[in-house]
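Participant: what follows is a protein structure lacking sequence information:
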């Protein structure tokens, strides 16, 4: 493959070390082409002629750190992905009629947070309810998309007709081809930036459920344990931690016990 910028294993290792330092993410050996593809766009945008030049710039320009992280974080999501978790959430809400706080800890472009909000509205039988949803992500660009609540119509059309009619406004004219989440649904969600590697989170203790799905796979086991200890400390007794289908925490039985399909409870 023709690469206009010189790129060797040395540059790839430097990028891996930097993203791990900033976020705790461990990039696999297989991600070298992905790193080149995504960061070469930043090189072009900034007028740099080499990866070495860009990495030196990154070390001295804090503003570029956010672009660097945004470029290398993966944001694969969809509405009601891993649907069994939302079915379990609906059951939980039916048996817990009091006020509930849910933290969606890697909300990406917002589909997961809005899926939680739709489930809450359906379970409570009203758009006016007592569930608070906190939605965070490390990627500022994804958070902007999430806050806007505007999605390609093709993504929304995968939902059933009742959900499309109840929770979305279809765009017209210049907005044709898109759908916007209704304001009444968005009012229950507070979006904010959070790095899970931080020693303290903006979220306060008293959370009932944490959605953090397919995120821990990017961290090594010591980092997983450190992050989970901080997150689980925020949960109420018997609170839920909902993981992704590719994650397994059997090595952390001292912290959490399985109680369903990738659903855990604080020990």
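Facilitator: Ah, there it is. A quick note: this is a predicted structure, and the numbers were derived from the prediction, not measured.
Participant: from now on I want contacts and neighbour counts done on CA atoms only, so please keep to that.
Facilitator: Will do.
Participant: buried stuff in stretch 155-169?
Facilitator: By neighbour count with 16 or more other C-alpha atoms under 10 Å, stretch 155-169 contains the buried residues 156, 164, 167, 168.
Participant: nearest to residue 34, of these?
Facilitator: Nearest to residue 34 out of those is residue 156 (C-alpha to C-alpha; 28.1 Å).
Participant: the closest one reaches residue 177, doesn't it?
Facilitator: No. Judged on C-alpha atoms under 8 Å, residue 156 makes no contact with residue 177 at a distance of 10.3 Å.
Participant: returning to what we had before: quickly check the buried residues of stretch 155-169 for the two that are furthest apart.
Facilitator: Greatest spatial distance in the buried residues of stretch 155-169: 156 and 167, 10.1 Å, computed using C-alpha to C-alpha.
Participant: now do the contacts for residue 67.
Facilitator: Counting by C-alpha atoms under 8 Å, 6 or more residues apart in numbering, residue 67 touches residue 42.
Participant: quick one: which helix or strand includes it?
Facilitator: helix 62-72 (DSSP states H and E).
Participant: repeat for residue 17
Facilitator: Counting by DSSP H and E, residue 17 is part of helix 9-23.
Participant: who's in contact with that helix?
Facilitator: Residues external to helix 9-23 that are found in contact with it (C-alpha under 8 Å, 6+ apart): 25-27, 32, 35, 51-52, 55, 69, 72, 195-197.
Participant: tilt between it and helix 62-72?
Facilitator: 100 degrees (axes from the mean of the first three to the mean of the last three C-alpha atoms, to 10 degrees).
Participant: now the buried residues of stretch 155-169 in TSV, with distance to residue 102 and secondary structure?
Facilitator: Formatted as TSV, these follow (distance: C-alpha to C-alpha, whole Å; DSSP: H, G, I helix; E, B strand; the rest coil):
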residue	distance to residue 102	secondary structure
156	23	helix
164	23	helix
167	19	helix
168	22	strand
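Participant: thinking again about what came up before, quick one: buried residues of the helix holding residue 17?
Facilitator: 11, 12, 15, 16, 18, 19, 20, 23.
Participant: just after that helix, pick out the following helix or strand.
Facilitator: The first helix or strand that comes after helix 9-23 along the chain, using DSSP H and E, is helix 32-46.
Participant: other SSEs contacting that following helix?
Facilitator: Contacts defined by 3 or more C-alpha pairs under 8 Å, 6 or more residues apart in numbering; DSSP states H and E place helix 32-46 against helix 9-23, helix 62-72.
Participant: could you check the angle helix 32-46 makes with the longest one?
Facilitator: Pointing back at helix 9-23 there. Using the same axes, to 10 degrees: helix 9-23 against helix 32-46 is 80 degrees.
Participant: and the closest residue to residue 6 other than its chain neighbours, how many residues sit next to it?
Facilitator: Spatially, and ignoring its direct neighbours in sequence, residue 6 is nearest to residue 50 (6.2 Å; C-alpha to C-alpha, 6 or more residues apart in numbering). Residue 50 is flanked by 16 other residues according to other C-alpha atoms under 10 Å.
Participant: okay, one more to line up with it:
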């Protein structure tokens, strides 16, 4: 093992498995990630960050972490998505936390459709942190089935956003391995998936009808939101678990402003809004309803 000392006294160490993340570079990365992604990295995360970012160094043909930090200083927006993908864990599945979908299917969507049909309004759901698409496409299945029962055309859409370019690419492709089908009923598998052929042999492809309902866009939750209209429901599950308290408070406040009166916010099973917002009431398991103004 050899080491040299770079700017700010940062040790740029070359180990047997590649460069080692030194103090100054890790300090910069922690501050950068907190500022731009809202993710608080503890000292205990250093080895995890080093291991995951080594792949980015190899992909970019960089020899050390100092070079990668320089890239972030020069072009923070250009590398943001790949950095966030590297340091966060994208674990998702179809119909994860099924009680959320049950509430939508049996109660909320029928109520919304009945009310909005009289008002001539639209229905909008946002999957914030959509990862590789399992969540928004599961939402689309429930919505498409409700629209069929409703029996008439209706302006209903799902917005799916994420910071990770790799995750968004997977969502846009809408192609999944068969082991991803475990949470989907046999009836829905037959109805909403196409059998892959050729290079997609052994895979399942999302039905075009679901693609029509889902709009997929890149978005950093900490930056400006371009959406003009309000949402009936926002799914932000297993996302805020990475954020520090001030970031959570700001995000929940922004969600409240982006929701219709008495709109719903769905969080992940290990997440809570307790002590972080006065804009919502807890109405179910990690289900929050915006308070009437």
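Facilitator: Right, received. Where do you want to start? Owing to the predicted nature of the structure, the values given are computational and were not obtained by experimental measurement.
Participant: on that earlier part again, now, of the contacts of helix 9-23 of structure 1, which are buried?
Facilitator: Here, 16+ other C-alpha under 10 Å leaves 25-27, 32, 35, 51-52, 55, 69, 72, 195-197 buried among those.
Participant: and the two most separated of those?
Facilitator: 52 and 196 (28.0 Å).
Participant: ok, the aligned partner of residue 252 of structure 1 in structure 2 - how many residues close by?
Facilitator: Applying TM-score structural alignment, one finds that residue 252 of structure 1 aligns to residue 276 in structure 2. Per other C-alpha under 10 Å, the neighbour tally for residue 276 of structure 2 reads 17.
Participant: also residue 91 of structure 1?
Facilitator: Counted with other C-alpha under 10 Å, residue 91 of structure 1 comes out at 12.
Participant: go on, residue 2 of structure 2?
Facilitator: Residue 2 of structure 2 has 9 nearby residues by other C-alpha under 10 Å.
Participant: distance of the closest residue to it other than its chain neighbours from residue 66 of structure 2?
Facilitator: Leaving out its chain neighbours, the residue that sits closest to residue 2 of structure 2 by C-alpha to C-alpha, 6+ apart is residue 14, at 5.7 Å. Distance of residue 14 of structure 2 to residue 66 of structure 2, given as C-alpha to C-alpha, to the nearest Å: 12 Å.
Participant: assumed the match of residue 252 of structure 1 was part of a strand.
Facilitator: No. Counting by DSSP: H, G, I helix; E, B strand; the rest coil, residue 276 of structure 2 falls outside a strand, being coil.
Participant: now for the corresponding residue of structure 2 for residue 163 of structure 1: which residues touch it?
Facilitator: Under the alignment (TM-score structural alignment), residue 163 of structure 1 pairs with residue 188 in structure 2. Neighbouring residues of residue 188 of structure 2 by C-alpha under 8 Å, 6+ apart: residue 141.
Participant: quick one: the helix or strand harbouring residue 188 of structure 2 to structure 1 mean distance?
Facilitator: Element membership for residue 188 of structure 2, per DSSP H and E: helix 186-192. In the superposition with structure 1, the average deviation recorded for helix 186-192 of structure 2 is 0.5 Å (mean C-alpha distance after the TM-score superposition for structure 1).
Participant: quick one: name whatever helix or strand follows that helix.
Facilitator: Later in the chain than helix 186-192 of structure 2, the nearest helix or strand by DSSP H and E is strand 193-195.
Participant: what's the match for residue 58 of structure 2 in structure 1?
Facilitator: Using TM-score structural alignment as the criterion, residue 58 of structure 2 maps onto residue 44 of structure 1.
Participant: count the residues that sit near that match.
Facilitator: 12.
Participant: stretch 140-147 of structure 1 maps to which residues in structure 2?
Facilitator: Under TM-score structural alignment, the match for stretch 140-147 of structure 1 is residues 165-172.
Participant: what residues sit buried inside the matching stretch?
Facilitator: 165, 167, 168, 171, 172.
Participant: residues contacting the closest residue to the first one other than its chain neighbours?
Facilitator: Translated: residue 165 of structure 2. Spatial nearest neighbour of residue 165 of structure 2, excluding adjacent residues (C-alpha to C-alpha, 6+ apart): residue 81 at 5.8 Å. Residues in contact with residue 81 of structure 2, defined by C-alpha under 8 Å, 6+ apart, are 163, 164, 165.
Participant: any idea what residue 30 of structure 1 aligns with in structure 2?
Facilitator: Matched across to structure 2, residue 30 of structure 1 falls on residue 44, judged by TM-score structural alignment.
Participant: so what's that match up against?
Facilitator: Not one residue lies near residue 44 of structure 2 by C-alpha under 8 Å, 6+ apart.
Participant: before we move on, the earlier item: redo the buried residues of stretch 165-172 of structure 2 as CSV? Include secondary structure and distance to residue 114 of structure 2.
Facilitator: Output for those, formatted as CSV (DSSP: H, G, I helix; E, B strand; the rest coil; distance: C-alpha to C-alpha, whole Å):
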residue, secondary structure, distance to residue 114 of structure 2
165, helix, 37
167, helix, 35
168, helix, 33
171, helix, 30
172, helix, 31
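Participant: ok, whatever residue of structure 2 lines up with residue 56 of structure 1 - how many residues close by?
Facilitator: Superposed on structure 2 with TM-score structural alignment, residue 56 of structure 1 falls opposite residue 70. Residue 70 of structure 2 has 12 neighbours, counted by other C-alpha under 10 Å.
Participant: can you pull out the strands in structure 2?
Facilitator: For structure 2, applying DSSP state E gives strands covering 2-5, 11-15, 18-20, 123-128, 156-162, 175-177, 193-195, 203-206, 214-218, 231-236, 259-267, 280-284, 287-290.
Participant: now these as CSV including distance to residue 225 of structure 2?
Facilitator: Shown next, in CSV, are the strands of structure 2 (distance: least, C-alpha to C-alpha, whole Å):
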stretch, distance to residue 225 of structure 2
strand 2-5, 42
strand 11-15, 38
strand 18-20, 37
strand 123-128, 11
strand 156-162, 11
strand 175-177, 28
strand 193-195, 32
strand 203-206, 28
strand 214-218, 11
strand 231-236, 13
strand 259-267, 13
strand 280-284, 21
strand 287-290, 19
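Participant: my read: residue 38 of structure 2 touches residue 239, true?
Facilitator: No. The criterion here is C-alpha under 8 Å, and residue 38 of structure 2 misses it with residue 239 at 10.5 Å.
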